[in-house]
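Undergrad: what's the 3D shape of this:
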Amino acid sequence: MKVRADRDVCIQAGNCVMVADNLFDQDDYGIVVVLVDDIPEGEEDKAREAVKLCPSQALSIAD
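TA: Next up is the predicted model:
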């Protein structure tokens, strides 16, 4: 499972970091940064929650 981020769509809300700070971070401008290439086992629910809570729909999951 992989998570993708469209940094052009991100509105710097930070919900992803609040839900899964081991998977996401924000750069100096507040834009999402994906920290891992593949979602570690056991972190899938956090990744799905982050995607669900993203107000700009900048995040997506690819299996």
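
Undergrad: CA atoms for contacts and neighbours, from now on please.
TA: OK.

Undergrad: quick one: the helices in this structure?
TA: 15-19, 44-53 (DSSP state H).

Undergrad: Please produce CSV containing these, extended by distance to Lys2.
TA: Output for those, formatted as CSV (distance: least, CA to CA, whole Å):
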stretch, distance to Lys2
helix 15-19, 15
helix 44-53, 9
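
Undergrad: One more sequence to fold, the one below, so I can look at both together:
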Amino acid sequence: MRISIDKETCIGAGQCALTAPGVFTQDDDGFSELLPGREDGGGGPMAREAARACPVQAISLSDD
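TA: Now for the predicted structure:
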């Protein structure tokens, strides 16, 4: 699974980091970012839930 975050859309709500703290974090400005090594997978069901929880749908997932 490939995980990507649209930085232009993200508003820094933090729902992704709360839902899947092993996949997402927030940068110094409060915007979402992936933990190192998570761009190409490893998110599993929690990453899917985090994408659903994003209030502006800034997270996209695609199966490779």
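
Undergrad: picking that back up, want to try TSV for the helices of structure 1, with distance to Val9 of structure 1 and mean neighbour count as columns?
TA: Converted to TSV, those look like this (distance: least, CA to CA, whole Å; neighbours: other CA atoms under 10 Å):
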stretch	distance to Val9 of structure 1	mean neighbour count
helix 15-19	14	19
helix 44-53	13	18
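
Undergrad: Quick check: which of those helices is nearest to Asp6 of structure 1?
TA: Among those, helix 44-53 comes nearest to Asp6 of structure 1, with 11.6 Å by CA to CA.

Undergrad: How far off centre is stretch 56-64 of structure 2?
TA: 8 Å (CA atoms, centre = their mean, to the nearest Å).

Undergrad: how about the strands in structure 2?
TA: Counting by DSSP state E, one finds strands in structure 2 at the ranges 2-5, 24-26, 32-34, 59-62.

Undergrad: The second one vs structure 1 - mean distance after superposition?
TA: Spelled out, it's strand 24-26 of structure 2. Aligned to structure 1 and superposed, strand 24-26 of structure 2 gives a mean residue distance of 0.5 Å (mean CA distance after the TM-score superposition for structure 1).
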